[in-house]
Every structure is written in C-alpha cells, then in structure tokens.
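Asks: Give me a 3D structure for the following:
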Amino acid sequence: MNTEQARFNMIEQQIRPWDVLDASVLSLLAVVKREDFVPAAYRSMAFFDTEVPLPNGQCMLAPKIEARLLQELEVRKHERALEIGAGSGHMAALLAHKARQVVTLESDPTLARLASENLKRASVTNVSVMEGDGSKRLPTAGPFDVILLSGSVASIPQNLLNELKVGGRLAAIVGQEPVMNAVLVTRVGENEFKSVNLFDTVAQRLVGFDEPSRFHF
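Replies: Alright, predicted model coming up:
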C-alpha cells in the first residue's frame, strides 16, 4: 500500500466532501499519522471510511467523524481540552496540536496503556492519559475550554457541561440507533447553554454512560 497516497485519498475523497474545509484541520491530518495509532492487525484499515477495531471490543471513530468534530470545536492554542474515551490516542493527538493541554480519560486500562504508548511514540508531550470513568466524578479538575466525547451517549450528563468554562464548547454524538446526532454545546452563561445539531451519524457507545429506561408508565 502506498501510505501517502492512501492518506491523500482519505483527506480528499472522505473528509473534504464532509464539509471539513478548515485548512489547519486538513493539514493536521497529514501531519498526525493515523496509521501509527491503529493496532497492527488492522493497519490496512487505517484510511478506510469506517470505525477501526481496538482491544476489548472498542473502536476508533471513522476519519471523517474525527475531522468534522475537530473542526466544529474550533480549538485554540491557549485552550485546555478534555477528551472522554482515549481509545488509541489518535483524537487526543489531533487535539494536542490545536490546544495548550489535553487530558484524555479512558475507563479501560488496556486502552489507556495503548493510548499512552502511541502518544509517546508520536512525541506528543502535552497530553495526559488518565484512567477514569468520564460519566462519573472526573479524576482531574476543570474547568475546560473544550470537551470531546469520542463515542456516543444517550444524553450529555450535566456534570460534564458544568466542567465547561463560559464560552467553552462540548461535542458529542447523542441519541439512539439507527440515527444519532453529532451535537455542539456552547456554554454561553453561568447557567445557560446553546446546542446545535451538526450532522446525523452513528457511533459506538461510550462505556459507563447511563441508558434511558426502556419502560414507560
């Protein structure tokens, strides 16, 4: 496989047509080597338009989903970012090139180690990988300028929204199969949040987040 041609094709044929037009995001996708964050057994899938399997039944988001969420968050160099669901560390690496500091939480110890190793190998030094359940009390202090949920949830927990600074943004994939919505929430005041639906998609559930009751009375 011609890796650079495959990367070019991913950017031009998958990502750009998905309204990812921010030049800084597109150039970053050429800098951060996605294939270095993919398990060896699935290296050939690194540039496919699909989720890539990770250990313990987890997966990486599809390239166009990662790129679009990164673009919509409009991360700035002075900002502090929190990711829920480190996975392989790839999304944290992308955030790290945009932000001053990134904290990425991973509830699976195997994936936390994988993300740490991948980030170290890629010489990404401004990311802290922490084991923790992002649906519960955070093991690190906020507030944050940017929060990204790298997976889907039935609804966004209020405790995460409360970790945003005023002016901060949170991106998540919300809802139930077969159709979910990528959502961008901005904290516009101390007790005021503005939510915008970005696009329809489907993504694997983040571990530990509550599901709605199936019973209605």
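
Asks: Please count neighbours and contacts with C-alpha atoms only from this point.
Replies: Fine.

Asks: Helix or strand next in line after the top strand by length along the chain, which one?
Replies: Longest strand in the chain, counting residues (DSSP state E): strand 164-176. Downstream of strand 164-176, the first helix or strand assigned by DSSP states H and E is strand 179-189.

Asks: ok, residues contacting that following strand?
Replies: Applying C-alpha atoms under 8 Å, 6 or more residues apart in numbering, the contact partners of strand 179-189 are 72-73, 161, 164-175, 193-203.

Asks: And the contacts of stretch 191-198?
Replies: Contacts for stretch 191-198 (C-alpha under 8 Å, 6+ apart): Asn181, Ala182, Val183, Leu184, Val185, Thr186, Arg187, Val188.

Asks: got it, and stretch 203-217?
Replies: Residues outside stretch 203-217 that contact it (C-alpha under 8 Å, 6+ apart) are 58-59, 61, 85, 107, 133-135, 150-154, 173, 180.

Asks: Would you do the same for the sequence below? I want to compare the two.
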Amino acid sequence: MDYSALRRRMVESQLRTNKITDDAVLDAMGEVPRELFVPRALKSIAYLDEDLQIAPGRYLMEPMVLGRLLHLAEVKASDQAMVIGCGNGYSAAVLARIANSVVAVESDAALAQKAQELLVDLGASNVNLARAPLTAGYPAKAPYDVILFDGAVQQIPDSIVGQLAVGGRLVAVLQADGPGRAILATRTEAGLSQRVVFDCSVPSLPGFAKAPSFVF
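Replies: You can find the predicted model right below:
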C-alpha cells in the first residue's frame, strides 16, 4: 500500500477539515508512519479516523482528536513536553517532531519496550521513555510546557497538574458521565484555568477513574 499517500489524505481530509491549522502539527502527522504503530492485521486501516487497538485495553487515539489536542496545545519548538500513557509511542513520535524534547510515560512493560524500539528506529532521539505509573507522571524532568493525555481520563491528578510549568498547556479528554470533552488547561501565576473546547469520545487510559462517592 502507498502509506505516504494515505498520510497525505489523512492530513487533508481528517485534519485540515477539522479546524487543525497548525502547520507543525500537520507536517508532523503527515510524516510519522502511523502504520508502524498498529498490529499487522490493522495496517491497511492505519489511517482511518478511528481508534485502533494496539494491546488489550489500549488504543491509538483517532488522528483527528490527537491533531486537535496538539493544535490546542500550541506546541513550540522550544517546549519540553510530556505524554501520559504513550502506549507504543505514536503520539510521542509526533510530538518529537514539534517540541524540543518529550518525556513519554508508560506503565505497561511490553508497550514501553515497543515504544522504545519504534522511537529508536525513527530516530526520535529527543524522546525519553519513562517506565512509571501513569498517574504519577514523571516529576524528575518537570516542569513541562506541554502535557498531553493519550486517552480519556475521568480526572487529572494534582500530582500531574503540579508538573506543568507556569505558562504551560495541558490537553486531555475528560470523560465521566456523558460524552467526552476535550479540555485545554493553562497554568498561570494565579493558578490553573480550564476550558472545554470540543466534544469527542476516545478510549480511556487505565488508572484515572474517579473514586466512587458514598451514597445513602
């Protein structure tokens, strides 16, 4: 298959038509070979606009949602970024072409190993793969200018918010009751401001469910 043609089609029909105008994001997603990050049986549909399973309970986020989140984050070439739940490394590989450096956090040993191999093969030397609990982030390299959650979460732990630099941007899909909502949170000297930008639905990352509340 002509994967380069499929990438171009993805950029033109899925990204540009959905309010993604950041050239750095469009270029990065048009360059990273998404087909390398999916199981062999799914390579022919690697560029469909849908979530693709890469391991039990883990998925590549659909291209449009990933692209819009990165667009919202306004990633600059000088930024240090962190990906929470990088899976086998696709989102980190995309971010690596935009940001100065990327910390990719993954708790699953097999996925982390695959991510390391793929990122090395792609020459993404500015990515540091961190094997750690997703809810902990990676404070050793904080603060981060950009934090991306590579999957839906019900809540964002304070431990991760605290790793965001002043002026930093955090993007995620919050999904509890009802439809998921993509949010942009920005840290200022006064605290954290947050706004909902668009509705979407993507598979959840493990470990970010809200604790059940007590009901009489």
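
Asks: what are the ranges of the strands in the second structure?
Replies: Assigned by DSSP E, the strands in the second structure fall at 52-55, 58-60, 80-84, 101-106, 127-131, 144-153, 164-174, 180-188, 191-200.

Asks: Stretch 73-88 of the first structure: end-to-end distance?
Replies: Counting by C-alpha to C-alpha, to the nearest Å, you get 20 Å between the two ends of stretch 73-88 of the first structure.

Asks: now the strands of the second structure as JSON lines including distance to Ser44 of the second structure and mean neighbour count?
Replies: Rendered in JSON lines, the data for these read as follows (distance: least, C-alpha to C-alpha, whole Å; neighbours: other C-alpha atoms under 10 Å):
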{"stretch": "strand 52-55", "distance to Ser44 of the second structure": "12", "mean neighbour count": "16"}
{"stretch": "strand 58-60", "distance to Ser44 of the second structure": "15", "mean neighbour count": "23"}
{"stretch": "strand 80-84", "distance to Ser44 of the second structure": "26", "mean neighbour count": "29"}
{"stretch": "strand 101-106", "distance to Ser44 of the second structure": "26", "mean neighbour count": "26"}
{"stretch": "strand 127-131", "distance to Ser44 of the second structure": "27", "mean neighbour count": "20"}
{"stretch": "strand 144-153", "distance to Ser44 of the second structure": "22", "mean neighbour count": "26"}
{"stretch": "strand 164-174", "distance to Ser44 of the second structure": "27", "mean neighbour count": "24"}
{"stretch": "strand 180-188", "distance to Ser44 of the second structure": "28", "mean neighbour count": "20"}
{"stretch": "strand 191-200", "distance to Ser44 of the second structure": "24", "mean neighbour count": "13"}
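
Asks: Dump those to a markdown table, plus distance to Gln14 of the second structure.
Replies: Converted to a markdown table, those look like this (distance: least, C-alpha to C-alpha, whole Å):
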| stretch | distance to Gln14 of the second structure |
| --- | --- |
| strand 52-55 | 16 |
| strand 58-60 | 15 |
| strand 80-84 | 22 |
| strand 101-106 | 25 |
| strand 127-131 | 26 |
| strand 144-153 | 18 |
| strand 164-174 | 18 |
| strand 180-188 | 17 |
| strand 191-200 | 14 |
